[in-house]
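Q: structural data only, the sequence is not supplied:
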């Protein structure tokens, strides 16, 4: 049997962008062959059906996001300073363009909720992991006495996640960089109070 001769990560990232732009239902195999540059037989042979490609694209998305997050928080800066930089990074992504504003996980869960329990379970798991990762960083900041709060790290992370999704959603209708950065700054300040 012949081995696939393409960059798996590249193909999954291209598929991920298509799903982010068009959504799960409107991303056809024809669109996937177009964005990946692969023939239908190669796509089916390597990944199977559209659902399998989607699940692998989600996996790639999470892997890329985790690497970005880990690199950002793996430094000598105080956690709160890094967290503020992270919010600015979210704003920068929102300014870059329509697809960059969208979180693949949140867009997809609202689309497939109730239609596919397996996909919903994977998406929920990834969203919960994101919240927990933020909670770990917030707990470190609390442990380092960078700030004090009457709320738990998990409660603060949940609030932060809600705000990040809110910024991304707001950016779909208003991409003014100053307005988006002000929202991020307000979110950061609200987190500390």
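A: Looks like it came in fine. What you see is a predicted model; the values in this text were computed from it and never measured.
Q: only C-alpha atoms from now on, for both contacts and neighbour counts.
A: Noted.
Q: list the buried residues in stretch 144-164.
A: 153, 154, 156, 157, 158, 160, 161, 163, 164 (16 or more other C-alpha atoms under 10 Å).
Q: show me the residues around residue 55 that make contact.
A: 119, 122 (C-alpha atoms under 8 Å, 6 or more residues apart in numbering).
Q: and residue 12, how many neighbours does it have?
A: 23 (other C-alpha atoms under 10 Å).
Q: I'd say it and residue 62 touch.
A: No: at 11.6 Å, residue 12 does not count as touching residue 62 under the criterion of C-alpha atoms under 8 Å.
Q: rewinding a little: make CSV out of the buried residues of stretch 144-164 and add secondary structure.
A: Listed next are these as CSV, based on DSSP: H, G, I helix; E, B strand; the rest coil:
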residue, secondary structure
153, helix
154, helix
156, helix
157, helix
158, helix
160, helix
161, helix
163, helix
164, helix
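Q: want to compare, so here's the second one:
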């Protein structure tokens, strides 16, 4: 008769994500994961598969978490402009809780060029986020907050690239004043 799991799957998955986030995929060994996650090697393999499969699961876990948080930020804003401003604030201030940059940006820069599965996951998340940003821009155009002469989808892509740039920059410098200035200037470009 098999033993029951002695750990909460989501808790140890979050720990694996944190370790990959801090060290990167290549620098994280299975021994590192076993120790950091606090589970037996056999339990890790039985529950999550090999290191690569575990890494893909951490990308999925992060994706769900960040998508929900972004949607919450947007839903709580009473205007499109406020929603975008709050997204920038979330991205800029999110570096306080984890100063290792954006997990997805790290995955993209470390693995996406040579790992097709990682590339596909990152591309899907980036496309989803661009769409979300485009919808927010369109909302602002329809309400009269933003200029209508530019395509909302293209502006959503530009907004997403700006947010990614901020996340990369935040990892190299904690100059939040500069990051907030970039966010404010982006919003000014959208406004009528």
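A: Right, received. Where do you want to start? Not measured: the values here are computed from a predicted model.
Q: what ranges do the helices span in structure 2?
A: 9-23, 30-37, 41-48, 51-76, 80-93, 103-111, 116-143, 152-172, 176-190 (DSSP state H).
Q: tell me which residues of the fifth one come out buried.
A: I take that to be helix 80-93 of structure 2. Under 16+ other C-alpha under 10 Å, the buried positions of helix 80-93 of structure 2 are 80-89, 91-93.
Q: equivalent analysis for the longest one, please.
A: Of the residues in helix 116-143 of structure 2, those buried by neighbour count under the rule 16+ other C-alpha under 10 Å are 118-119, 121-122, 125-126, 129-141.
Q: repeat that for the last one.
A: Under the neighbour-count criterion of 16+ other C-alpha under 10 Å, helix 176-190 of structure 2 has 176, 179, 180, 182, 183, 186, 187, 190 buried.
Q: now these as a markdown table including distance to residue 112 of structure 2?
A: As requested, those are exported to a markdown table (distance: C-alpha to C-alpha, whole Å):
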| residue | distance to residue 112 of structure 2 |
| --- | --- |
| 176 | 28 |
| 179 | 26 |
| 180 | 29 |
| 182 | 27 |
| 183 | 27 |
| 186 | 28 |
| 187 | 30 |
| 190 | 31 |
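Q: aligned partner of residue 110 of structure 1 in structure 2?
A: Structural alignment (TM-score structural alignment) places residue 110 of structure 1 against residue 109 in structure 2.
Q: and for that match, the neighbour number?
A: Residue 109 of structure 2 has 10 nearby residues by other C-alpha under 10 Å.
Q: how about residue 35 of structure 2?
A: Residue 35 of structure 2 has 12 nearby residues by other C-alpha under 10 Å.
Q: quick one: it from residue 29 of structure 2, how far?
A: 10 Å (C-alpha to C-alpha, to the nearest Å).
Q: need the contact list for the closest residue to residue 171 of structure 1 other than its chain neighbours.
A: Sequence neighbours aside, residue 94 is the residue nearest to residue 171 of structure 1 in space, at 6.1 Å (criterion: C-alpha to C-alpha, 6 or more residues apart in numbering). Contacts for residue 94 of structure 1 (C-alpha under 8 Å, 6+ apart) come out as 100, 101, 102, 168, 171, 175.
Q: recalculate using a threshold of 10 Å.
A: Residues in contact with residue 94 of structure 1 (C-alpha atoms under 10 Å, 6 or more residues apart in numbering) are 88, 100-102, 167-172, 174-177, 180.
Q: buried members of those into PyMOL, please.
A: Those of those that count as buried under 16+ other C-alpha under 10 Å are selected in PyMOL with:
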select buried, resi 88+100+101+102+167+168+169+170+171+175+180
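Q: and which of the contacts of residue 94 of structure 1 is nearest residue 57 of structure 1?
A: Proximity to residue 57 of structure 1 was ranked across the contacts of residue 94 of structure 1 by C-alpha to C-alpha; first place goes to residue 102, at 14.5 Å.
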